[in-house]
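Structure for the following, please:
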Amino acid sequence: MYQILKPSTLFKIFFTLLIPFGCFGQENEKPQLQLGGAFRVNYVYSSWKEEQKTKGGEFGYDMFRINAKASYKNIFLNAEYRFYSEAFGGSFLKQGWVGYKFNEHNELHAGLVYVPFGIKQYNSHNWFFNITYYVGLEDDHDMGLKYIHTDDNWEYAFAFQKNAEELNFGGDVENSSSRYSYDVVGRNKETNQFNAKLVRKFGQQAKHRLGFSGQYGSLYNIDTDKNGSHYALALHYEVDWKKWNFKTEVITVSHAPENALGEPNNRIKMGAYGTPYEIASDFNMYTAAVSKTINVNWGPISQIELYNDFGYMQKKEKEFTDSFQNVTGLLVTAGQVYTYIDYAAGYNHSWLGGNFVDDFAVGNPDAKWEARFNINVGYYF
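You can find the predicted model right below:
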């Protein structure tokens, strides 16, 4: 076991590191406020749902969101609140943080911040994200502090995440699954997590981004009142060349919870969108995503992006069956309207057929590939 520093000590260390940067000129002399949002609807036809096949699919409400950005001098705010149906967790905050800009290269964010891990911000091009999202490793947001540096050649970030979204403020109360990004729920809770990310940028005609990410933290168990641990390491690469984009990641992950006697340690519960499921405690993950953008002049349609995003989850437990995801599709841009047309296929994937509860954990060796044809139409303002 390792010792966890007191939160007061962690904050002192963090702010001590920032002192050399000092404070710089004030940019906005008057308060600034920018409001935006989106409204989306969704059509779905799933291979494993007989009622949808009989009806020819289903079309309904997806999401409404409000975005707010504000700034005064070098202090700024970024927040996003989303409204889903009750079946998908209801309403919740996706992100919400206050920032301070030391200069054009260095910032500090505090609140429900984007976790600096892997390719920012999405390791995918499609509406479903990549398989990394479903284990909490893509577009993840947690409560903490984050320091960011960006220049022409380098990007790096350091963060201390005190915990995931804590809605009950009770140590013996399980975390709710009504959240945007996947976090550990059930009898374990993420706490005192450290993140570091480094990206080297190079190239002119082809713009390359080669990076490394790491995170390490505790898993507090409600039953045993003990802290286990978890970590993740990733090597990631992205390149933009002409109208092409390619991104890939190699990730290794391990969870070591201090569960009560009789509770299995080879799986852990994660939750989002109102419903939890199990994933394997230890796994490797490999992803590759490619897209090409085509400019067109078809009435209101100005651009089409074609893509294919692939992800593979290799579980380290020999008795578990691996999971796969592949999404082929296109994004159609027409003014403020963005339409994703996706054919998403999965094998032992909780959101693409199967029994949902443990597809990302034990899995089913007799499972077959299932697919979902999906059209998501959104007006973004």
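
contacts, neighbours, all on C-alpha from now
OK.

Isn't Ala280 up against Pro264?
No: applying Cα atoms under 8 Å, one finds Ala280 not in contact with Pro264, separated by 10.7 Å.

which parts of stretch 53-67 are buried?
Neighbour-count burial for stretch 53-67 flags Gly57, Asp62, Met63, Phe64, Arg65, Ile66, Asn67 (criterion: 16 or more other Cα atoms under 10 Å).

neighbouring contacts of it?
35-47, 52, 78-85 (Cα atoms under 8 Å, 6 or more residues apart in numbering).

Could you also give me the structure for this next sequence, so I can compare it with the first?
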Amino acid sequence: MQYRKLKFSLSCLGFLSLCQVGYSADLSIGDAKSVEGELKLSGFLRAKYEDKSWSKNDQKLTFDVAKINIDYQSSLMFGRIEYRCYQYDKLCDFSALVDGYLGYKINETNKVTVGLQNMPFGPGRFWESNNYGGIVTQVGLEDVHNVGINYRTNLFSNTDVDLGFFPIDGGDYHGKSVDSARYSSNFVKPDPSSEIQTYLKEENMWVARVNHKLKFDDPDLSASLGGSYWFSDIKNKTNNETGRHKAWALFSQLGYQNFQVTLTGGHHKIDNKDPLNPMYP
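The predicted structure follows:
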């Protein structure tokens, strides 16, 4: 067994007077290049201090989140389990499984991943640098982890292609809600106290992404162009009808040394078969 890494971090967000302190470490056993593979245990603990002028209750140091990862990597297979625990009122009053997948390396340029995983939509897992999650995250297009199968291939050594099918969402876990204790944004069962009682569920999600990396003589310069498309069924459990979710995104990333710019544009449209609000643009 090897002790691999120890990290301490401090980050602050000025306009809210929000500071976060993090501590992380990992342990591993085995060799990732062998057939038997390497098993690695890692994670972090994070605390935060908030000082908001409009709320005296937040001027205190509290536990923020804990994350635990179990990663497996070999010459043929790979896998990952990630679980997170958050605090709102009490320790771990919300926790959820983020990833739980197993993959097979067909060869150096082709692999298949099965299980709960990040969906290949947009330029990557995180588009925005927002401490609370941005708009794209809230509408369920960024950092979305659902259950399915994804095939990835690399063409001409500089073009990554993903094709995934996700029959169901990531599921509900531990928290104070009827169906909303989730890491990702999904359609959920309405709370009995909610004014809107339409029950929607997204199924049969087809997602495709192409990302082409441009080549330059300068090794410090990098750029890529890509696009992705999302098509799925929206099951209206209230009316027993099926609508559609269609979304697309075009993106480009430009980097020079440690500086990087990401440009993203797109559109998503939801036909939820709700007679009161039939279209969600």
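
which of Ala280 and Pro264 of structure 1 has more neighbours?
Ala280 (28 against 12; other Cα atoms under 10 Å).

that older thread, for the buried residues of stretch 53-67 of structure 1, give me JSON lines that also has secondary structure.
Formatted as JSON lines, the buried residues of stretch 53-67 of structure 1 follow (DSSP: H, G, I helix; E, B strand; the rest coil):
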{"residue": "Gly57", "secondary structure": "coil"}
{"residue": "Asp62", "secondary structure": "strand"}
{"residue": "Met63", "secondary structure": "strand"}
{"residue": "Phe64", "secondary structure": "strand"}
{"residue": "Arg65", "secondary structure": "strand"}
{"residue": "Ile66", "secondary structure": "strand"}
{"residue": "Asn67", "secondary structure": "strand"}
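
Which helix or strand contains the residue lying closest to Gln253 of structure 2 once chain neighbours are set aside?
Leaving out its chain neighbours, the residue that sits closest to Gln253 of structure 2 by Cα to Cα, 6 or more residues apart in numbering is Thr262, at 4.4 Å. Per DSSP states H and E: Thr262 of structure 2 is located in strand 259-271.

Pull out the buried residues from that strand.
Buried residues in strand 259-271 of structure 2, defined by neighbour count with 16+ other Cα under 10 Å: His268, Ile270, Asp271.

So which bit of structure 1 is that strand matched to?
Counting by TM-score structural alignment, strand 259-271 of structure 2 falls onto residues 244-256 of structure 1.

cool, and stretch 112-124 of structure 2?
The aligned range for stretch 112-124 of structure 2 in structure 1 is 108-120, by TM-score structural alignment.

Could you pull out the strands in the stretch 51-200 of structure 1 for me?
Remark: strands assigned in the stretch 51-200 of structure 1 by DSSP state E, counting those that start in this stretch are 58-73, 75-83, 91-101, 106-114, 141-150, 154-163, 183-184, 188-202.

Out of those strands, which is the most enclosed?
The highest mean neighbour count among the strands of the stretch 51-200 of structure 1, using mean count of other Cα atoms under 10 Å, belongs to strand 183-184: a mean of 26.

what range in structure 2 does that one sit on?
Alignment of strand 183-184 of structure 1 against structure 2: residues 186-187, by TM-score structural alignment.

Off-centre distance for that stretch?
14 Å (Cα atoms, centre = their mean, to the nearest Å).

Equivalent analysis for stretch 133-142 of structure 2, please.
In terms of Cα atoms, centre = their mean, the centre of stretch 133-142 of structure 2 is set 10 Å apart from its chain centre.

Give me the contact list for stretch 176-191 of structure 1.
88-94, 133-136, 139-141, 161-165, 167, 174-175, 217-223, 257, 259, 268-276.
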